[in-house]
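Trainee: here is a sequence with its predicted model. Questions after.
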Amino acid sequence: MDNGDIAFVVLHLKINFILDYKIVDNVIYTPDIKQQPDARGIGWVYYESFLKHSDRIAQIDGLTGQEDTFGSLLERCVRTAIWLKTEGVQYGDIISVCTYNHLNSCVPHVSSMFIGAKIAALDPSMSLRDATYLFKMVMPKVIFVGEESVKLIEDVIQEVGSKTTIVVFGATKKHISFSELVKKSVDELNFKPTAARSINDIVAIMFSSGTTGLSKGICHTHFSILRPDTKTMYLAPTSAKMFSSDSPYWNIFLLILNHTIQSGVTQVVYPRFDPENPWAILNGKVTMAFLNISQLMMLCNTPKPDYIDTSALDMILTGGSPISEKQITKVRSQFPNALVRIIYGQTEVFESIFCLDWSNPKHLEIIEKKPNSCGLPKLGINYKIVDLETGKPLGANQKGELRVKTEMQLSGYYNMDSSGIWDEDGWLKTGDYGYYDEDCCFYISDRIKEMFKYQYWHIVPAVLESILMTHPAVSRAVVIGIPHEIDDNHPMAVVQLRKNANATELEIKKYLDDQVEDRQKLRGGVKFVKDFPITTSQKVNRWKLKQMILKNEI
């Protein structure tokens, strides 16, 4: 195609898909979403969805089997919203939550949206330093905490010197008990949500994973969250029972919450994923599970107990880091009756960024034939892959940085310079390295910040990690670049072995070196660790890990 020509690719003519898109100078454009968000804001949208689905099961406690309807959950959210207003929480104020997942974890989110406040969550596994850093960034008026987090938050408040009110999910003698908030009130009879003053006002502040530096507060508005309609979510059918264990801190918590409220889908809620007993989550109730690749590999590498019945599980979504075709094949062999889909997203965009629709037969063909593809262009999102050095848009099967332009993106960082988020043409720089093929199916290889150079070659850690993760003794593996005075960097593997498994450095090194090109070989060697430094979203803190290696602490 000559420069400046326009290629129109109509998918239903090519392979019977449903979405038209066009490519102009290697930039992929899709049609805009026709539906406009409700100007009253997210509080009203959620409130009316709760009423619509009031008799449906909203949540099931995965440990006890206790069921919670949308109607009963709405009652608790309304009563909490009324209490927040009596405490002086006003439109635009910030409230927070720090707890593991349970039937009331979502109440602060919904209640804040009902009164026009902002929500910003912390995680119980945070260190005092990290929790203090994020707390100071947002300074909430009220924070809802689990019993396990009370001491942490008390120490944070003392460190910061704030007057934040603590509400405890559980028993407390010192603070306010959540059970007191949700007692019946006459005010709830006339309750109505607060309408948004502007559809562009901030609703949620979600924090970046912090794998390569300090976390940033990513701001989403009524508009960015409500811009996609339920037809563009492509997560799960209404009949699904979705496994959920991510704490409110993680962006997937709000993504799933948004989908289940608007679509009337049931969540099966667990406090957390247990690496020592990974099969406990699949007890017959779950029909759809969102699991990261580390969790999936734990399931694949841990013998399934005889009492576990996975016959109800018909869909597995995975994301959070790149996954190889070999890993997908391993997951499929473990779960032969489940559809395995890769979901690619970023906290900066409030939706999955590509489309693979479980209800579209042609999309199912793509999932089968191209198992490690993240999907096709999606309504309301434009795409380009750019050269890392020049920023020039690249064509099919050429690797570079993915950049997107969409109305579902963040409005900026909270109280922080946001100028580096977009390029000079207003495209969001995802920081992810990948490509699209001749059918416009996208593939993500790695984070650019995690890549390094050996001589003049770009080394993509995820490619090497996916091979290492197939070794029967390996539980988790991370590849980093060790600085070298001549070659720039030498690849090093840092490996965590499975419980009761044994392997030598030479064995691991040979296993990888035999399967890769010369430039990808582990010239930096292999290190073994019992545990990795991790972020609150359970990702390896690569920056901290590399510093530990360079300081000979590992």
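Mentor: Structure received.
Trainee: from now on I want contacts and neighbour counts done on CA atoms only, so please keep to that.
Mentor: OK.
Trainee: okay, and the closest residue in space to Tyr29 that isn't next to it in sequence sits in which element?
Mentor: Taking C-alpha to C-alpha, 6 or more residues apart in numbering as the measure, Tyr29 lies nearest to Asn382, with 4.7 Å between them; neighbours along the chain are not counted. Element membership for Asn382, per DSSP states H and E: strand 381-386.
Trainee: name the helices or strands packed onto that strand?
Mentor: Where contact means 3 or more C-alpha pairs under 8 Å, 6 or more residues apart in numbering; DSSP states H and E, strand 381-386 is packed against strand 27-29, strand 400-406.
Trainee: what does the first one rub up against?
Mentor: Read that as strand 27-29. Defining contact as C-alpha atoms under 8 Å, 6 or more residues apart in numbering, one finds that strand 27-29 is touched by Tyr21, Lys22, Ile23, Pro377, Ile381, Asn382, Tyr383, Lys384, Ile385, Pro393.
Trainee: comparison target below:
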Amino acid sequence: MFKNPNYVYGPMDVLVPSSLQFGEFLLKRMIGCKGKTAFINATTEERTTYGEICQEGMNFAVSLVHLGLRKGQTVAICSENRSEYFKVVLGVICAGGIITTMNPAYVEDEIRHVMKITKPSFLVCSPNVYKEHSRTFKSLGHIKRIILVGNEKKTGTLSFTDITIPVNNDNDNEERVIVNDRITRNVRYEEFEPVDVKGQIDTAFILYSSGTTGLPKGVMLTHLNLIIMCSFASTLAEATTLTITPWFHAMGLVGKLIELAQNRTVLYLPKFEVDLYLKAIEKYKVQIIVVVPPVLVAVFKAPKKYDLSSVQYVYSGAAPLHKDTSDLVNNTFPNARMVLQGYGLTESTLAVSRAKPDVPQKAGSVGSLQPGLTVKVVDIKTRRPLGPKQTGEICIKGPTIMKGYVGIENKEVFDSEGFFHTGDVGYYDEDRDFFIVDRLKELIKYKGYQVAPAELEALLLKHEAVADAGVVGIPDVAAGEVPLAFVVTQPGKRVTEKELQQFVAERVSNPKHLRGGVRFISAIPKNPSGKILRKELRKMAKHAKSKL
């Protein structure tokens, strides 16, 4: 009956529509600006309008139902970022299906692992993915139909174009919409009704946890989870955004759905190339960039030859952004008003907290809670709720928290009060602003002290010869664990192991010294959202030491 003084409560007012069908919600948000550009491929300059997403999404939904998709069945999409992506997503959700997004870079074992979790009845994929994995896809008995996007046609597959684009657009008055599996006319918005769902409990998306510490798990997000996340008001709705985050990942997928609900124009690059990235900002006068910290570091260290004055806001997520990195923003983007950090998880339908535009930010803060959420920070050993500026595990509950993991009982990941245990370590201050320290499983235990790898990585990046860095703990008989740094050097720069150890030792307390040494490698292994794959670094740590 009484609020816990050590819990942090976000704003409680969250407006939701009477219908909790996410496809219907998104369609209503987009249909009013049919002529506006939704996406621009900065590599090819291909443009996709809101009207095209709505029209082809509705057409695809009707075709899917005609082909046998039933409410609650899963449709997988495995593709690089391309114009058809959100047409597929909208169509599946409107048809009452569950969309699951797969990393197109997966190898066979990874494909089989995630397919075993979701068992999709339909698969939508790009020609590149199909060429690489068609044999694997065809061996999976649960896949009834494979649909190819693009212009290529392959035996045993359906063409997204054939089942989505009418043979003759002049047939709008025909009663029959589909003949011989070909769509004959566009579905009209006024006649279209998405499949009814129970939005509070029915799953809309199954996404995969990033798998940085183990095999990915299937995260079930409901229609209500997504509606609430896409309903938060924005003062930047007219801005043009640039993103490179892959759309199979929550940061890319849900982030883009939020921007579609706000009717923004989104510029995207299928893959990151620093020169093309900066050129796109200049050419399209981008106002908002959404990045992960390694991208900012690469941009800061690139030659200054483009006009980047259009950038007003820099949104950073997926990994901690050190103060010294954020301080460099104005040197690169002269008119940037602020760097906005956020904190989120796939399990929370993206954002848990975020900084607000034009509100002064504290160094290192990831902002305040999103509406509807309650957070407690608990002692890692005793599980006792902690007060301000006390570091512990962050636990969350609220209407954007996932329904659960596929095949895992909720009691394993939620406590008796309904809080989800994130595995992230952080704290909040007297103003209820949050600060993230690191992942619980990634903390290095040195003689009882907890050392955060992210702090050491940010420090190493300050060295002029360091292009990228990753830190893990390695076993030590006396101390338990000691920090080992993997370092990528800047082209043309040289630095020794001893120099970097001394550089760190002069700037941090004794437990954080690089007693495990420094190893020089060509690239830090990361997942598509920019998070360091420490399990890969730990494997590398077992091999022979590198030499310059």
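Mentor: Received, thanks. The structure displayed is predicted, hence computed values, not measured ones.
Trainee: just to revisit the earlier point, now the helices and strands packed on strand 381-386 of the first structure in CSV, with mean neighbour count and distance to Pro483 of the first structure?
Mentor: Output for these, formatted as CSV (neighbours: other C-alpha atoms under 10 Å; distance: least, C-alpha to C-alpha, whole Å):
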stretch, mean neighbour count, distance to Pro483 of the first structure
strand 27-29, 21, 36
strand 400-406, 23, 23
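Trainee: could I get those strands as CSV with distance to Glu368 of the first structure?
Mentor: As requested, these are arranged in CSV below (distance: least, C-alpha to C-alpha, whole Å):
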stretch, distance to Glu368 of the first structure
strand 27-29, 24
strand 400-406, 24
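Trainee: what's the closest of those strands to Asn283 of the first structure?
Mentor: Ranking these by distance to Asn283 of the first structure, with C-alpha to C-alpha as the measure, places strand 400-406 first at 38.4 Å.
Trainee: the following helix or strand past that closest one against the second structure, how far on average?
Mentor: Tracing the chain C-terminally past strand 400-406 of the first structure and defining elements by DSSP H and E, one meets strand 412-413 next. For strand 412-413 of the first structure, the mean distance from the matching residues in the second structure following superposition reads 0.4 Å, by mean C-alpha distance after the TM-score superposition for the first structure.
Trainee: pull up the aligned stretch in the second structure for the helix or strand just after strand 412-413 of the first structure.
Mentor: Toward the C-terminus, strand 412-413 of the first structure is succeeded by strand 428-436 as the next helix or strand (DSSP H and E). Mapped onto the second structure using TM-score structural alignment, strand 428-436 of the first structure covers residues 420-428.
Trainee: what of stretch 445-461 of the first structure?
Mentor: Under TM-score structural alignment, stretch 445-461 of the first structure corresponds to residues 437-453 of the second structure.
Trainee: what lies in contact with the matching stretch?
Mentor: Everything outside stretch 437-453 of the second structure that qualifies as a contact, by C-alpha under 8 Å, 6+ apart, is 213, 320, 393, 423-427, 454-455, 470-473, 478-483, 511-512, 534.
Trainee: do the same with stretch 419-430 of the first structure
Mentor: Counting by C-alpha under 8 Å, 6+ apart, residues outside stretch 419-430 of the first structure touching it are Gln346, Glu401, Leu402, Arg403, Val404, Lys405, Gly412.
Trainee: can you measure across it, start residue to end residue?
Mentor: Between the opening and closing residues of stretch 419-430 of the first structure there is a gap of 14 Å (C-alpha to C-alpha, to the nearest Å).
Trainee: out of the contacts of stretch 437-453 of the second structure, which end up buried?
Mentor: Burial by neighbour count, judged by 16 or more other C-alpha atoms under 10 Å, picks out 320, 393, 423-427, 454-455, 470-473, 481-483, 511-512, 534 from these.
Trainee: my read is Gly57 of the second structure is in a helix, agree?
Mentor: Yes: assignment of Gly57 of the second structure by DSSP: H, G, I helix; E, B strand; the rest coil places it within a helix.
Trainee: need the counterpart of it in the first structure.
Mentor: Structural alignment places Gly57 of the second structure opposite Cys77 in the first structure (criterion: TM-score structural alignment).
Trainee: that match: neighbour count?
Mentor: Look at Cys77 of the first structure: counted by other C-alpha atoms under 10 Å, it has 25 neighbours.
Trainee: that one and Ser162 of the first structure, how far apart?
Mentor: 26 Å.
Trainee: again, but for Glu368 of the first structure
Mentor: Applying C-alpha to C-alpha, one obtains 54 Å for the distance of Glu368 of the first structure from Ser162 of the first structure.
Trainee: with Ala39 of the first structure instead?
Mentor: Between Ala39 of the first structure and Ser162 of the first structure the distance, using C-alpha to C-alpha, works out to 34 Å.
Trainee: ditto for Gly400 of the first structure
Mentor: 45 Å.
Trainee: with Thr266 of the first structure instead?
Mentor: Using C-alpha to C-alpha, Thr266 of the first structure is found at 37 Å from Ser162 of the first structure.
Trainee: neighbour count for these two, which is higher?
Mentor: A count of neighbours by other C-alpha under 10 Å puts Thr266 above the other of Thr266 of the first structure and Ser162, at 27 against 14.
Trainee: that one pairs with which position in the second structure?
Mentor: If you follow Thr266 of the first structure across to the second structure using TM-score structural alignment, you land on Thr265.
Trainee: is it true that that match touches Thr37?
Mentor: Yes: under the contact definition of C-alpha atoms under 8 Å, Thr265 of the second structure touches Thr37, with a separation of 5.8 Å.
Trainee: re the thing from before, the second structure: which residue goes with the residue nearest to Tyr29 of the first structure?
Mentor: Looking across to the second structure (by TM-score structural alignment), Asn382 of the first structure lines up with Thr374.
Trainee: counting neighbours, what do you get for that match?
Mentor: Neighbourhood size, Thr374 of the second structure [other C-alpha under 10 Å]: 20.
Trainee: that one: what's it in contact with?
Mentor: In this structure, Thr374 of the second structure makes contact with Tyr7, Val8, Tyr9, Gly10, Ile396, Lys397, Gly398, judged by C-alpha under 8 Å, 6+ apart.
Trainee: trace the third one over to the first structure, please.
Mentor: Same thing as Tyr9 of the second structure. Superposed on the first structure with TM-score structural alignment, Tyr9 of the second structure falls opposite Tyr29.
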